[in-house]
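1. give me a model of this one.
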Amino acid sequence: MVQIPKKIPTYDQMMNPLISALRELGGSGSIEEIYEKVIKIMNLPDDIVEIPHGDRPGAQTEVAYRLAWTRTYLKKYGILENSSRGIWSLSPAAKNIESVDPNEVVKKVREMTNQCKGTEDLPQEQDIDAALDIEKTEKKPDWREELLSVLVSMSPDAFERLVQRLLRESGFTHVEVTGRSGDGGIDGKGIVKINGFLSFYVMFQCKKYQGSVSASQVRDFRGAMLGRTDKGLLITTGSFTRDAIKEATRDGAPPIDLIDGNQLVEKLKELSLGVKTEIIQVESVEVDKEWFASI
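-> Have a look, this model is predicted:
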């Protein structure tokens, strides 16, 4: 089990920063926008922000994991709501609320969920998984973890072929894999058209990682594509450090789009590439006693 440093803020410590983040974002925001804003408000250093939650491939950060529970607690408390498109917002009840008492939030939510009866103590760091297990149905299903493990176990050339298929299914044309040709770190290239008019020549690189791609690796990729294309795509089964994300969009440099492990598995699911989705309908049968009585 990964030892979690004490300097990482607990989910209850992030409640008021999250509320402030949403107010700064205009009352609503995506998970990514909220995450970045909370980090900025709390002035969290990169060495804390980049600590992964667990050691599985493509694991989210510990801060992101705890912030997810922060959202869940505040939603149950009634001051947050979220849409089916993953946008979180302050509820009408939060209109005049600038801050909350984290202890009161935890107490009320636990009473509502019949958890931790007889105690008002906040969970200890080493018990965070058990203490936060208040809404199992809202946890991400484990198919993502299974799929990431499958991707990591693929051979490099098979993974490149998968990315080639993924890009073709996503609308790219003339997709070629060049990874084994010693093409300066470029694994492949293709053309993407926008609305049938504008075309962009894109070079891509595939990194079958369990860890994080660093800023220096993004710079190396940009160096390999420099002068050959104006657009790059870097796909990994792992994640990207914050410095890598900043480097990818650095002013004055050719932009590089980043696709991490979580985005990759979601795209594979969307395109039904190696992932089967079954919609299960629940049948509800009701006996109409009045109908029988009328016979």
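
2. from now on I want contacts and neighbour counts done on CA atoms only, so please keep to that.
-> Fine.

3. flag every buried residue along the top strand by length along the chain.
-> Longest strand in the chain by number of residues (criterion: DSSP state E): strand 198-207. Within strand 198-207, the residues that count as buried by 16 or more other CA atoms under 10 Å are 201, 202, 203, 204, 205, 206, 207.

4. sequence B follows; please return its structure for comparison with A:
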Amino acid sequence: MPQGKLDYRQLIEPALAHLRQTDRYTYVDEISEILIENLEFPDDDLLQLLPSGRQTVFYSQLQWALSYLEQDRLIESDGADAYRITAVGRQFTGADLERTVAGKEPLPQFFQSPGQPFETGMAEDGPESGVSNPHLAMAREFETIYQDLKSNVIKRIYDQSPAFFENLIIDLLLSMGYGDRRRDLVAHLGRSGDGGIDGAIKQDQLGLDVVYVQAKRYRPGLAVPVSAVRDFAGALEAHKANKGLFVTTSHFTKSGREFITAVSSRIVLIDGDRLSSLLIRNNVGVCVHDTYEIKRIDEDFFNNA
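-> As a prediction, the model looks like this:
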């Protein structure tokens, strides 16, 4: 089983080993399936998503590994999303790969500057420079746009009134399917005497299952104090409720997150980072600006001709 945090260096050798077994172009999806089947990666590594929520970290790291191999001419691309090994790649020995993966030596042709360390240019999800693969370039640009949008969404929310924020959270929960998407099953509280509860969503028409909501529009960077989390837990107890959702535009303290693990009610904390992701995913407060389709050759169509 691979050790440590998953990164592309763990995938270079097995990816090249798989491509050695055939002379045909092999799509990244197929390579990914083979590696997942043959290598015992922890489920957490295989399921973890990039911030965009559209691609796994595993798949992203595999693309970086293949890109490095292509840059060094050990494999070649069909110009889309498929690769095959080259004559140079077939001559590259396991010992060569072991030194490369360990970071002791760079791949022989990839780095132009003598002595440049193997880790140079690495970002959280892969290298930031020297990549010619257009799919990786598009993915990186998409991630930049996505992160900018998340930041702007939170800024725009903070510029609105507290009442706007409370209604926004109700709109989000309805779009996610809570309350059977029926506004008549939503009670907008947020009045004095409601014990810090801003809203309640009935999960059924009789109101036997209710989720209570607290929305705090805090300035980004200003943490929600643990006292606010305690107050919300107390309000749930007063309503004899066992489900609560506390949402903020900022973030929660470590003590606040630890507190909810000790209370009987089930409380979910959603900070600004997760909130912005949910809003974008459910198209609340955002709209589609552009859509691009990336197509590739249908191998089954041509192979079955």
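
5. one step back: show residues contacting the longest strand of structure 1.
-> Outside of strand 198-207 of structure 1, the residues within contact range by CA atoms under 8 Å, 6 or more residues apart in numbering are 159-160, 163, 185-193, 221, 225, 229-238.

6. how about the secondary structure of the most centrally placed residue in structure 1?
-> Most central in structure 1 under CA atoms, centre = their mean is residue 262, positioned 5.7 Å from the mean C-alpha point. The three-state label given to residue 262 of structure 1 by DSSP: H, G, I helix; E, B strand; the rest coil is helix.

7. that one against residue 142, yeah?
-> No. With contact defined as CA atoms under 8 Å, residue 262 of structure 1 does not count as touching residue 142 (11.9 Å).

8. how about the strands of structure 1, start to end?
-> Using DSSP E, strands in structure 1 cover 28-30, 80-82, 87-90, 172-177, 188-194, 198-207, 212-213, 231-236, 239-240, 256-259.

9. out of these, deepest packed?
-> strand 239-240 (a mean of 26; mean count of other CA atoms under 10 Å).

10. counterpart of that strand in structure 2, which residues?
-> Mapped onto structure 2 using TM-score structural alignment, strand 239-240 of structure 1 spans residues 251-252.

11. all helices of structure 1, in order?
-> Counting by DSSP state H, one finds helices in structure 1 at the ranges 15-24, 31-42, 46-49, 62-77, 102-112, 128-131, 143-153, 156-169, 215-225, 242-248, 261-270, 289-293.

12. dump the ones you listed to JSON lines, plus distance to residue 137 of structure 1.
-> Below are the helices of structure 1 laid out as JSON lines (distance: least, CA to CA, whole Å):
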{"stretch": "helix 15-24", "distance to residue 137 of structure 1": "22"}
{"stretch": "helix 31-42", "distance to residue 137 of structure 1": "19"}
{"stretch": "helix 46-49", "distance to residue 137 of structure 1": "26"}
{"stretch": "helix 62-77", "distance to residue 137 of structure 1": "12"}
{"stretch": "helix 102-112", "distance to residue 137 of structure 1": "16"}
{"stretch": "helix 128-131", "distance to residue 137 of structure 1": "15"}
{"stretch": "helix 143-153", "distance to residue 137 of structure 1": "14"}
{"stretch": "helix 156-169", "distance to residue 137 of structure 1": "30"}
{"stretch": "helix 215-225", "distance to residue 137 of structure 1": "36"}
{"stretch": "helix 242-248", "distance to residue 137 of structure 1": "30"}
{"stretch": "helix 261-270", "distance to residue 137 of structure 1": "19"}
{"stretch": "helix 289-293", "distance to residue 137 of structure 1": "35"}
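
13. go through those helices and name the closest to residue 122 of structure 1.
-> Distance to residue 122 of structure 1, taken as CA to CA, is lowest for helix 102-112 among the helices of structure 1, at 7.4 Å.

14. and the angle for that closest one with helix 62-77?
-> Relative orientation of helix 102-112 of structure 1 versus helix 62-77 (axes from the mean of the first three to the mean of the last three CA atoms, to 10 degrees): 60 degrees.

15. need the residues that contact helix 102-112 of structure 1.
-> Helix 102-112 of structure 1 is contacted from outside by 12, 13, 15, 73, 74, 76, 77, 116, 117, 120, 122, 134, using CA under 8 Å, 6+ apart.

16. residue 33 of structure 1: which of the residues you listed is nearest?
-> The closest of the contacts of helix 102-112 of structure 1, once distances to residue 33 of structure 1 are taken by CA to CA, is residue 15, at 15.5 Å.

17. residues near the closest one, how many?
-> Residues near residue 15 of structure 1, counting by other CA atoms under 10 Å, number 23.

18. any idea how far it lies from residue 189 of structure 1?
-> Going from residue 15 of structure 1 to residue 189 of structure 1 by CA to CA, to the nearest Å gives 44 Å.

19. sorry, back to before: the longest strand of structure 1 vs structure 2, average distance?
-> With the two structures superposed, strand 198-207 of structure 1 lies on average 2.3 Å from its match in structure 2, counting by mean CA distance after the TM-score superposition for structure 1.
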